[in-house]
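Visitor: Following is a predicted model, sequence given first.
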Amino acid sequence: MNINVVMIENLDEKAPFIIQKQMIFYGRTHLIQVNNTFYLTVGMNKTEKTMEDIRFLGGETRKAIDTYDITSVSINFDRLFKHYTSYSNKDIVVSFMEGWYLAGYSFLTYQMREPEHEVSLQLGTQAYEYYAEVARVRANAVCIARDLCNEPANKLTPNTYVKKIRSIFHDSPVHVEILESEEDLLKHGLEATAIVGKGSSRSPKFAVLTLKNSNASHIGLVGKGVTFDSGGTNSKIASDIGEMKMDMGGQLLSLEQ
């Protein structure tokens, strides 16, 4: 089934169907059939107009699409361009498609189920398709970080994390250096990392990623990458245990940049 995505801001807009009040509500979606054509309306009526609003609309559109057996989606961005005049067409399409791809994320590593079919996207022009590819690459970096955060702590240890980092940047211009021994850590002044790591049966690692793509001033990003942080000898309360594996989120933010 093919579906046409139509953005709706006002009741007086032209459309091949009757526009009802609930259709213009920000982020609200409705599936409509007119003869043999299907339309998904997406409400845009909102006073505040930010890039995050556009990203949200892309996400809500994707969520609605995923509830139906749809093989092809046509998205017309013209009304988005008209509504969000403070931004370039490129920024609007990239933000919308970032929301689209991020909303389609699922952590399926340990689930036994059939892979979902790919939806064919019709975006109107080659330029928009290029912008969508930019969004897909950005969203993919975020999804890699989400996958690593969602990995069980007994699966993502410092050793396996290092392997994943090397795999991610294999055949890329990013140079990966791993400080693995206590001697290396202390040599580089990383006393805290070495001392905290002594509390675990898994020795700590320190990843240094270098991308030499410019002669401009160096920019350094530092992120905490503790794969399982119990706050000492499990000093956290039981309700926090499920989030201990996510204490590496800071490093993942640095990683995806």
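Guide: Looks like it came in fine.
Visitor: alpha carbons only for contacts and neighbour counts from here, please
Guide: Fine.
Visitor: Which residues are in contact with the nearest residue to Glu118 once chain neighbours are set aside?
Guide: The shortest distance from Glu118 to any non-neighbouring residue, by CA to CA, 6 or more residues apart in numbering, is to Thr71 (7.3 Å). By CA atoms under 8 Å, 6 or more residues apart in numbering, the contact set of Thr71 is 1-2, 117-120.
Visitor: next one: Leu123
Guide: 74-76, 129.
Visitor: and if we set it to 10 Å?
Guide: 73-77, 93, 129-132 (CA atoms under 10 Å, 6 or more residues apart in numbering).
Visitor: Got another one to weigh against that:
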Amino acid sequence: MSMKATILFANDPLITGKSLKQFVENSSTSINKVYKGGELFVVIKKTERGTKSYENVRMTAGSIARELSKQKVEYASINENALTGAYDSLEKGLVVTAFVEGWALGSYQFLKYKSIKEAFKTNLQVDGYGKTQSYINAGQIRADTAS
């Protein structure tokens, strides 16, 4: 059985029910793992307009990647429109680049001097219309250059 996670934002229609919405809103962290109907969802809290930045996008993606890799989740998917809509004050393509870059950097594991090397990386899938493939590639290249 492969483990998959779907990354959503707090305003997503799949986040229904008063108790689930309150759980996400009252959480002290910006990301929350939620099981609903046997599926794993990672819910990102709504960010305030003043805190929306490419660095915030990178940090969020890196945190999710680290958390899901610890739990050996094989892959995670995020909807391109949901991602760019959540950071609507920023340029869409650069939001995708920042998310992919943050994901790759957050997934990085330094194993050179470890005697037992158990590298595991949760793969990211950006669901959309294929118009952002160049931005996805740019994010991966930027992360590869940094690591």
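Guide: Structure's in. What do you need? The model shown is predicted, which means the values in this text are computed figures rather than measured ones.
Visitor: care to give me the TM-score?
Guide: Once superposed, the chains reach a TM-score of 0.79 (TM-score structural alignment, normalised by the length of the second structure), with 140 aligned residues with a CA RMSD of 2.4 Å.
Visitor: Looking at the second structure, name the residue matched to Met112 of the first structure.
Guide: Structural alignment (TM-score structural alignment) places Met112 of the first structure against Ser115 in the second structure.
Visitor: Which of the helices or strands spans its match?
Guide: Here Ser115 of the second structure sits in a region with no helix or strand, counting by DSSP states H and E.
Visitor: I'd like the contacts of Leu123 of the first structure written out as a markdown table, with neighbour count and secondary structure added.
Guide: Shown next, in a markdown table, are those (neighbours: other CA atoms under 10 Å; DSSP: H, G, I helix; E, B strand; the rest coil):
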| residue | neighbour count | secondary structure |
| --- | --- | --- |
| Val73 | 19 | strand |
| Ser74 | 17 | strand |
| Ile75 | 16 | strand |
| Asn76 | 15 | coil |
| Phe77 | 19 | coil |
| Val93 | 26 | helix |
| Glu129 | 17 | helix |
| Tyr130 | 15 | helix |
| Tyr131 | 21 | helix |
| Ala132 | 23 | helix |
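Visitor: which of the residues you listed map to contacts in the second structure?
Guide: For the contacts of Leu123 of the first structure, the contacts that persist in the second structure are 73-77, 93, 129, 132, with contact defined as both residues aligned by TM-score structural alignment, their matches' CA atoms under 10 Å.
Visitor: Go through those residues and name the one nearest Ala139 of the first structure.
Guide: Set against Ala139 of the first structure, the nearest of these by CA to CA is Ala132 (10.3 Å).
Visitor: re earlier: which of the contacts of Thr71 of the first structure does the second structure keep?
Guide: Of the contacts of Thr71 of the first structure, the ones still in contact in the second structure (both residues aligned by TM-score structural alignment, their matches' CA atoms under 8 Å) are 1-2, 118-120.
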